[in-house]
Structure formats: structure tokens, C-alpha cells
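Asks: What follows is a predicted protein model with its sequence.
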Amino acid sequence: MALSWTELAPVDQPRDPLADFAVNAMARFTAADLDLSTENPSPERKSEYDDQWWLALVTVARGDDKVSSLTINELVRKAKDHYTKPLDNDLLIPGEYDGAFRESTDLDVITIYARRAYINAVNEQDGEDSLGIESIEVSFPLDSSTVNPSITEIAPIEMDLAVSDQTVVTAVIDHGIAIAHDLFRRENATGALALSRIDFFLDMDGTPDPNAPIQSTVGRVWTRDEIEQILSTNLHNGLLDEANVYRALGLIDWRRRSINSCAHRVSHGTHVTGLAAGYDAEDAKGVERRIIAVQLPTRLVANTMGQWLQQALEQALTFIARQMEHYTVGGAAQATPLVMNFSFGNFMGPHDGTSRIDRAIDGNLSKMAANSNRPRVLMLPSGNGNLSRCHAIVNLTNAMPSKELDWNLQPADRSASILTAWLPVMTPVKNGTVEMQVTVPGFSTPHTIIAGTAPGLTLLRDTNSSGVKVIVGMVVYSPPRFPTNRGRFEIYLVPTDHPVDVRPVARAGAWKLRFTKATSASDLSLNIWVQRDDTLPGFPQFGRQSYLSDGLYDRFSRPGGAVISDDALDHDSAVYRSGMINGIACGNLPAVIAGYVRSDRKMAAYSAGGPTLNAFRLPGPDASATSDDSVVLQGVLSAGSSSGSRVAMNGTSVSAPQVARWAADQIALSPATPFNRASVTAKALNDDTAGMDKPGLTRTGGGRMKLGSVFGDLRWSEQ
């Protein structure tokens, strides 16, 4: 097999190379993973792969005045009138977007559902003019059986949920949420645990039901009445047949998918929801802690590439906002406080609050706040990538104008590998300011791509068994664009292995990178991040994390061999632990929570920190909460998948929901008092005053919060 580099002229380049890579270059791998055909059965019929729906985050183009955005209805008209062929059947606008939103000219980032034909048309050089999309970021294909392609604008329904002024709604966006767990139920008049505290449950894996009280674009929405009907049907002598409940809800369905997290002993979403809003049936506080749950699509979670969840997150926030309209306090709508938790993340993005998902989160939270005089707050984890070696800072000076770095791809990695090197804010980037050389493992001749005013894209091709050259990678340079205003180099590589013969694959081993600045250029620093792609707990082996190295990075201390979890003051490697904070946790509004060990109050070695590059927030997380009870008793206890069970799970994923629980309690004491991420930081600063043993600001934020252990007394009574 022979590798070759092919540079594309600017007019031949896709406008968003990553979307093109995901939809087209990865097609043979994605189709094999999903057992889809890529062959068109006839000129009139799409292939199975082309017929898939992709969830996409898009930036809406500006109108003729260059200030107002196009409307969603204009996007639909442009798709219908596209000059190549009508594309309106390949575009699906979420039904959750109401008429007023569809006519809004104040749009930035929205979500759409699109097929391959529409995505490719958007990615053409004239895609912004012809279809009104400035930029696009796609997910992994959704399960077609979960998408309702005939959906139109979903009309609001009459459903008033009268609650007290002490009620706080906790919304959890996660995967594997066993909603029938006894911690989410309460007793009825006969003493049976037949009443649910979950008012709304969006299962994005569900099959759409045209008769359901609440419709959705993807999946199935279950109301509390429907959930309680299923609970009552499956209660026998006070005992719940939970397996049958989950079969009735579609949460366990081996015929449709091979991964059913609620059938496992430990499920991420159940554990997180237990910490955020789980209460024993006899605990009166549970009555005032109502729950909205959103189950993320299994396909997107299983794919390991954290960025694929960003699109689903935006849709989840939209769903939650709509359901909050049903709560009334003394007849007043939008008067119930809301605390949300999303315990996922990734490594990528500019880390400065300007990414599409950061803007989408801030936009949704701002809109929620504008519609209510009660708190609306979102908790996010700081991430677990502190030791992953997925961040580097390359400083280029006149004294040292070049720097070499290895990007190590592991064998048997079934996921794509992605690296981004961000330039500093620089508009414009003068031609030749800096260059990146890439050398493939086993080869000695590098390929060079140069930063400047024009985009650059080079395809790396290999020859398959039929003698056809196919893409195994892309090397990209993108000039600065508003609002990030930073140029970037990117490398996208296909998997290094696959159980189905879809070769060629990417070469495993050390990909040599060399960055060099021009003599005439000022000193500059590049921030490099590698995308997370390791396999999540409870899922079959899929991705294996790629990482950076340069020979100067010390993983372990000498003598002793203990893991080093903080960069030393004299750190001389380009690879850093700092700056690995969750890539979607850099916006202005969410509260970001790191993790520490309760017994010795040290930061968990894996807990990621800043600095972020967003000057409008703390340089690291906002606060820290317990992620491990001790070095020996790792993790914290919360709900297992089955009622009555408690299991341990660690990570900043379990720190964030504990703060969400505390926030709900604080808000309930004074619902009309403003509450935001600054309130979280204030609590942390009060609990963890300055001292010699206090971790640095970039690791712990305001400090280590002293929160009571939710279920820790089951481990030892002193908690």
C-alpha cells in the first residue's frame, strides 16, 4: 500500500473539513459499525448510509444587513429551492422550535437534523449563500427508528403541574437513567412505591409514538402519569418488576440495540441522578424535588468521541426549557427554580467560551433566565483528563523558532483520532507566520502546511486492495473567524483498526509534528488539544486514547514512582496537565466542578483544571466537590441500576451532581434570590479558606466545598 499527499485548491475544499471527514472519509467505518450499505440500490433511492439522520449544530448566516440572522423558515425555503435539487426532505427542523423562534432574526447556534446530501451541500464553497448556514458541526448518525421525520412545529399542550414555592426542579441529562429506581419514587395512599418524582422523561433512544401526550423530534417523551401507569401495572405485592418496567419503557430492548445500560449493575445516569435528586421514599424533601430526565442517544455515547454529544445537549436544553412552562406556583408560570446537570465532556475546542456549544449553552441559559424570575443554573464537570497527556503548549521564539512533538496513535483503535493546534488571537494571520510539518510513522519525508490568510487542506490517501486510493487522514489549516479569531491547524485520522475489512486504516505509532515560526514573526504560543476517544465504562471496547509526548514529560516522581498530578514550576515539557479542563465547560454561565478526595482533601489526580482562555470566568473550575471517598475507597456511593442497590463510581461526573443537589437545597430556602455560578464559587471560598494546603486556583477553583455525603454513611458512619 502506498501513501500519498494531495493538496486541494481553496475552491475545492469543504468549508468545514471536520464535518466532511465525519460524513464522508469515515463513511466506510461508520457504515461497517452500523451494518449499513453505502451502495445506492437505484438512482431514485438513497443508500442506507445516505438515508441516516445526523444531528448538527449550525451557525446561522447573517442576512443582507450583516447584523440580523436569517430565520429558520428562510433556511427551509433555501433548502427547498436549492439550485442542484430540492433538499428540504434532507433537512429536519426540530419540532421543539416554536413559531416565534422559527421567525426570529436573532439566531446564532441552533440544532438541525440533516442527511448526508444536505450536509455536503452546506459544505460546498457557496453553502452559506445557497443554504444560509455559516458553519456546521455534525454528530454520529442517529438510529433511524428514533427520528420522527414527519414532525412539524410541536404545539404546546395544556398541562399545569401545580407545585409549592419550595419546589425545585432538577434536570439530569445523561445516559442509562433507571427511572424506576426507588430513590426516584414515593409512596401512594396504600404505602406502595407507585408514585414517580419524574415529571418528564425524554428517551432519545425511544421509538416515536404518535399517540404520546408530548411529541418530540427524536425519541419518546414519557409523562409522570404514563410512568406511574407502568409502575402500577408491574407492582406485585409491593414489589416492582423492574425488568418489565424497563422493557415497557424501551430502556431495555435487546432486539434494537446491543447496549442497554439499565440492564447493567452500574449505569452512569442512574448514579448521577441519584446524587442530584435521589431521596428515600420517607424523606419529605423528595416531594419538593421534581425531576426532568433526558436519556442521550446510545449511538452517540458509545462512539467515544465526546464532541458528538454536543448537538444532543442543545436539544436536551431546549426540551427542558419547554417542560418548565408546565410548572405553576399559585397559578404563576415560570416561577419554579431549575438546576440542571450534564456529567459529560470532551477535550477539544478553543477553551475560551467561543465554541458553538459554549455559545449554545450560554444562549439557552440566557433565554431560560429571561423567561423566568427564578434561578436557572447548569452544573458541568471539569473533566477527568488531567493525566491524559492530551494538551501541549508550544512556545516559539526567535531563540527557539521550532519545536517537535509526537502524537501517539495506539493500535486497535476503532475511533477516529483528532488533534487541533490553536494559534493565538491574530487577525489576520500573515502568510508564512507559522508552519506545521507532519511525518507519518515509518516514513521520513514530512508534509508541510503553512498558516496564512487562505485555508489549506491536504488529503492523506492510501491504496486499498482494489487499487483505489481512499482517504485515511486530513491535514487542515483554517484562518481566524469570528468570534474565536484564532487560526488553527488540525489533523483528522481514521481508526487504526476495524474488525471488518475496511482497510486501509491509519498508521499506529508516533506521528511526528514540527512547528516552526517565521523569522519575521513575533514570539507566539500554540495551544494543542487531542480529542478524547477512549472507551467509556460499561461499553464494549471501541476507542483507545491517543496522546502527546516529547521526551521531557515526567509521568511519575523519582524516587517512589508516584503519579505526578501537577506541573512543576520548572516544567520544561511542551506536554501539560494544566489546561485539560472540559472543552464544553468554558462558557460564561455554567458552574464547573472539579473533584477531590474526601479523606485527605487532595485533588483527585485525574481531575482536570485550567487555565481556560476565557477572561470572563475563573481560570479553572468554579469549585470542587468529593469525587472519591478515599484512595482505597474510590468513588462515591449512589444508586445502582436496581432499586435498593448502591454502587461506587468516581470522576468529576459524580462531583457535579452533588453540587446540583446542594444548589437545589439552597435555592429552596429563598427561591426568589438570584443564584448562579458565582454562588457556587462563594460557597467554595467560604468552605476552603486560603492556606498552605489549598490546591491552586486552576485545579480547585474557589475551593473544596464541604458537602455532606449523600450516601456515604453506608461506607462508614463518620461521613
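Replies: Structure's in. What do you need? Residues are numbered from 1 along each chain as shown.
Asks: For the rest of this, base every contact and every neighbour count on C-alpha atoms.
Replies: OK.
Asks: Please enumerate the helices of the stretch 601-719 of the chain.
Replies: With DSSP state H, counting those that start in this stretch as the criterion, the stretch 601-719 of the chain has helices at 652-669, 677-687, 697-700.
Asks: Same list, these, but as TSV with mean neighbour count please.
Replies: Compiled in TSV, these are given as follows (neighbours: other Cα atoms under 10 Å):
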stretch	mean neighbour count
helix 652-669	24
helix 677-687	18
helix 697-700	26
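Asks: try this one side by side with the last:
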Amino acid sequence: MSAPAAPALPPAVQAKCDPYLLSALLSQFAHYDDHADGGSAPLLSVGFTVVLPSAGLTAASVQATLADWVAAHPGARITDAHLNPLAHGARTAYVTADVSPTVLLLLGAAPFVTELQLCANPLPRRPLAARPTTPASPPAAPLRTANKKILATIDHGCAFAHQMLQNAGGTRVWALWDQDPRPDFDPAQGSTPIGYGYGRQVGRDVLNACVAPNPPVPGWNEDRCYAQARYGAVQSRLTHGMWVTGLLGSAMTSPSLTESGHAKPCHDAEDADLIFVQLPRAIPLAPGLGSIDRAVLDGLRYIADCAPDDAEIALVIDYGTDMGPHDGTSWFERALDALTAELLASRNVQLNAFYAAGNAHDARRHAVIWGEAAKVQSAAKLPWWLPMDNAAPVAMELWFHEAAPACELRLQAPGASAPLTIHLANDWLGTPPGMQPGQCVVVSKRMRGRPGQAWQRQVLIDVGPTQRPDNASGTPAAPAGVWTLTLTPTGSTLLQPVHAYTCWGGQNPGVPQRAQATRFVTPPEDMPQAGAVRVTGSGSVLGSGCGDSNQVWMVGGYERWGQRLRARYASGGGVRGGKRAAPLGVPPHQGVDWLAATEQSSALPGLLLLGTRSASRSRGRGTSFAAPQAARQWLAGTLTTDPPPTHTRPGPASVQWPRDEYGEPRIAPSPD
């Protein structure tokens, strides 16, 4: 990208940029996608915050300025729908955009822009082949339904022709919006939603015409239906989105969730419309913090725009991030809190977001440093393992409660001749000795804190792929193996606990794998951890849902058999701050809001879920399949819970490591 490198930016602009944006600018987007529309010209996805001053600027003048910038720079695009709150008296708006390098600098210098966040997709080695381009669809308003009950999700792959999603009116899917810059569906049959300016939406009438052509076609089946619709996201026989949508809207309850083990009719919220937001294809391939934030925030507002006034929306969000401050202060969490409050106040729309708690509890992706009270704090060493031949970039974040902690950071990369040593009392941006920015960038930056806590500090260690490039001119691979991070206190005042998070890795159903999991190195499970570092599942709740809104829920999983233990992977425990923290919250929330059954039996792991064809089922595991159970029952008014079990922890420890419990109520299975 031809944007200036981060050190060349004016200090006032640097102060507005989040650490990921600073890292990407320093590396000149070595492993972030700076072609948001899939074209050849540089175009960067960002999120930014507009704050109107008490005097001088008006909502109309800000909107006019942004419109002029977009008009003067071909390809640039701002999601105007996010500016609507300003026209109704709000002073703050959280906006997404695709911008050229020049517009990025204009936003950074604008007095009404207070922060900029990178929302670009991580760019793995050997990304998917470019999707074919199609003509743009004509603009049209988001497809508003008259139904005041809505079940929605933001995911990948919706089999709208599945028999379990049909009723007397055809498919229950009211609207499907494909957010990809090169979207599926026939351009002539779909439209580009006004206020968003990208992707393609199709409504129930178009979907029904694909499900049941008129006049009838002999031999018509679901394969031909999706080919006619030009919807390639369901070519695979299973997708994460269909697993979730099946639990959210299927006419039958999964056999894994009935007492008899047989499917049975499910009448919960059967009168609700379904709305599906199809994620850009790059996100299931290699999810990133910023790219998820942008897609989900746009999807949330689109779903709300499809709802009538006074509607109730139960929305399932399974794509989030394990990264972030885990205290509600991230850009996305503040935007989500503002959106739910705005919709309730302006249109009496109850947008309730049901988040999967995440599957990181036993993944060793969260650590707490100096978490136990001590009179003296010694140096803390945290080993971080990066797999060989990983095609995707990875990252680790450290979060300090202090804005200027008296602490020294030492980072030793595998095989490096010298470590990087920096003092964390001040902001810092650079690379470890002997490395290029495309291999590793370290950012230390003061960040917004909780109300009453002015500032805190984030340290980002942003590491490129450990897989070698395909040609000699490519960015060299980052070192694989164990990176050792050492924190040494340098002051007389004890530091508050420091939290470390590392990113997700794995494979999403129906797409190739590009991201492998990293982890913090710990002793074997039968040996206690010693020293100042504890690698733990406590506090590993997904970092996208820790805000203050009472309309954001967190759902984990439990095992249906025996003592109904919390599933080993289900993230839980108190987080750094906000309403889910303990003891700061009132009331304290030690864990998630509910647990739903996600494990059928010890012999049949996971749940039996719908495939993308009516005759197919497959098994899926994870808290992603807890959230839709809670959302559907909440909308139907049938959600009932059982108290958490009072059993002792299982053992013996030499065979089975004791499992944490956080007092989370279990959603009761529906009776036969």
C-alpha cells in the first residue's frame, strides 16, 4: 500500500490508530489485505469513531465532508447507515469504511474522528483463488419484513432450500445478504443495500423461485436450486452457518437434544422470520479481530434495518475474537452497546445478541501474570509456541491496567541473536533486532480504559506466517518455535494483574484450513504451575461480548450426561472488567449467562446437526451450538433453566484434571 509507514504519520494521527493499524502501516500490509474490493487499487477496510464536538460541527456538515471525500476518491466507500444516529441527536457514531491511502490520512487528521481501527482481513500465504467478478446490483433499501419476531445469524453457508427451513410460505429465510466484495447470487435478482454500498441482498421471493421454479422443472433438486441461485457457499455438504441455522430455525429438534434420541417437532418461535448475513469468504478461512468486527457490526445494523419498529430480534453471533481487553472497552464492544441502546430508544427494537462463549478454556490461549497477591513481584516468563509452516499471521496481546506500567518487556524469538527489550511506560513501535516488519512488529500503546479508569496499556506482538513464501521476493517467514516473553517490574509499586491472550487457530467447516493454533507453554497437567504466570481457562470468555449492554448474552456448553459438567472447551470465568468481571460487577458474573447442551454423550460427542442438504446430518462440537438454543427459546418465551450442579469436582487429578465450575445455570432440555 502506498500509505505512509506508521512512523511517518503525525503524532496526533498515530494516537488515533489502533495497534493493528500501526503494525500494518509499518509492515506496508505484508500480511493484511489492503484490496478490500478484490481489485488492484489499494483500498483498506477500517472502523472509525465520529464524535461531534459541543459546538462548531454538525451532523450534516460531517456527513457532507465524508461524502465529498468518498466522491473525490474512486473506490472509497463509507457505510452511511452507521451515521444515521447523528441525524437523530446522537453525538457519537461507530462507522466502517473502505478507504484509499489519502482518505485514511484525511480521517486521521479530521477533528471529528477520535479513533481508527484496522478492519482488514489477515492475508495468509496462498489465499483462496480470486472469486469471479459480477456486475453490481441496483441499489435498494434493506429488505424490511412486517414480522416483529426475527431470528438471525451472521455466519457462512445458509441452505435456504432445506426441508427443515420450509413452511407454508416457502423458505423461512426472509433475507440473505452476502457481504463478500464479490458476492454470490444473480446480480439481476439481487440488490445492493442502500446505506451499506457493497455485497448483494436477496429476498424470500427470489429464494422461493429457486426452491420451487414456476413452471415446475422435472428432476429439480437442491443441488440444481443452489446452482440456479449461484450460491456457492453451500457447495460443501456441511457449513458452520447451517449447523447454527438448523438449531435456530429447524422444524425438528435435533435427536441429540431429546430424551428419546429421536428428532421431534420444534414449535419454538416457528412463526419468526429468519435473516442470514453471509460473511465474506476470507473470514471463515482466517478470522481476524478487525475483519470480524467490521463484518459483524455491519451485519447487526443490516438485520435491524430489516426489522419493523417494535420488533424483537434474537441474533446469534458465533464469530468473535479471543483477543481484546475483555472489559467492554474495545471499539466493537462500545459500538455494540451503542447500537442496542439506539435501536431501543429510537424504534423500540429489542436487538438481543447471543454470543457463543468461545472454545478456548482448555486451549492454553489465556494467561494471567502476577494474578496472586504477593509482597514482591518477581520477573515473569511466558513461553509462546508458534507452529511450523503456519500460513496465517498470528498475534499475542498483553493488557496492563496501568497506562504507564513500571515494567520492562524482553522478547526472545527462536534463533534470534539478541532479544528485543523495551520499557512500557511509553508508547513504542518497532521490530525485534534482525527482523523485518513483515516478520514481526511490536506495538506498545496507551488505550482507552473503563469509565473512571482513564487509560490502560496494550502491547501487541504481531507475527507473520511461519510458512515460507512461494518466491524469493516474498516476505520471509517468521521464526517458528517458542518465543519467550519476560516481564520485569522496575518500580516499587506492585503492578495489577496482566492478562495475555493469543489468537484462534483451526478450521471452520466447509472451508480449507489456513490458520494453525498457537498456545502458551505450560507444565504437564499433572504438575502444578509455579512462579508468577498462570495459564488458565478462567477469564477466557470471548472478547467480543464483554460490554455493558443488558441485551448482550453469553452462552457456553455442558455435557448432557452424568453430572452435566461444563464442556471442557467452553470458555468461562471472570474477565478483566465490565459487568462480567468479579468482584467489580454488580452482581458479579463469574461465568456466562447460561450453559446449553453441546455434548450428547461420552460415546457421541457434540450434537447431530443439519447439513446443507435435506437428507444429511453431521456432528459439530462447540459453544457455537449453544447460542442458537438460547436465542430461539428466549424469543419463544420458553427458556427455562436448572440450577448449576452442586457436585464435587471430578477426579482423581492423576487421571482427570479438576474442572472449573462458575455457577452457571443450565438451559433445561425440552421434554419429549
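Replies: Ah, there it is. From a predicted model like this one, the values you see are computed outputs, not experimental measurements.
Asks: Next, the TM-score between them, please.
Replies: The TM-score (TM-score structural alignment, normalised by the length of the second structure) is 0.81; 618 aligned residues with a Cα RMSD of 3.8 Å.
Asks: sorry, back to before: with respect to Gly640 of the first structure, which of the helices of the stretch 601-719 of the first structure lies nearest?
Replies: helix 652-669 (13.3 Å; Cα to Cα).
Asks: now the angle from the closest one to helix 677-687?
Replies: If you take axes from the mean of the first three to the mean of the last three Cα atoms, to 10 degrees, helix 652-669 of the first structure sits at 100 degrees to helix 677-687.
Asks: Would you mind giving the helices of the stretch 601-719 of the first structure as CSV with distance to Phe319 of the first structure added?
Replies: Shown next, in CSV, are the helices of the stretch 601-719 of the first structure (distance: least, Cα to Cα, whole Å):
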stretch, distance to Phe319 of the first structure
helix 652-669, 19
helix 677-687, 22
helix 697-700, 32
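Asks: Out of those, which gets nearest to Lys517 of the first structure?
Replies: That would be helix 697-700 among those, by Cα to Cα, at 29.2 Å.
Asks: mean per-residue distance, the closest one to the second structure?
Replies: Taking mean Cα distance after the TM-score superposition for the first structure, the mean distance separating helix 697-700 of the first structure from the aligned residues in the second structure is 7.3 Å.
Asks: what packs against that helix?
Replies: When contacts are defined as 3 or more Cα pairs under 8 Å, 6 or more residues apart in numbering; DSSP states H and E, helix 697-700 of the first structure packs onto strand 591-597.
Asks: Now the strand it packs on on the second structure. Mean distance?
Replies: In the superposition with the second structure, the average deviation recorded for strand 591-597 of the first structure is 0.7 Å (mean Cα distance after the TM-score superposition for the first structure).
Asks: so what does that strand touch, helix or strand wise?
Replies: strand 376-381, strand 623-628, helix 652-669, helix 677-687, helix 697-700.
Asks: Using JSON lines, please lay out the ones you listed together with distance to Pro499 of the first structure.
Replies: Shown next, in JSON lines, are these (distance: least, Cα to Cα, whole Å):
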{"stretch": "strand 376-381", "distance to Pro499 of the first structure": "34"}
{"stretch": "strand 623-628", "distance to Pro499 of the first structure": "36"}
{"stretch": "helix 652-669", "distance to Pro499 of the first structure": "31"}
{"stretch": "helix 677-687", "distance to Pro499 of the first structure": "46"}
{"stretch": "helix 697-700", "distance to Pro499 of the first structure": "40"}
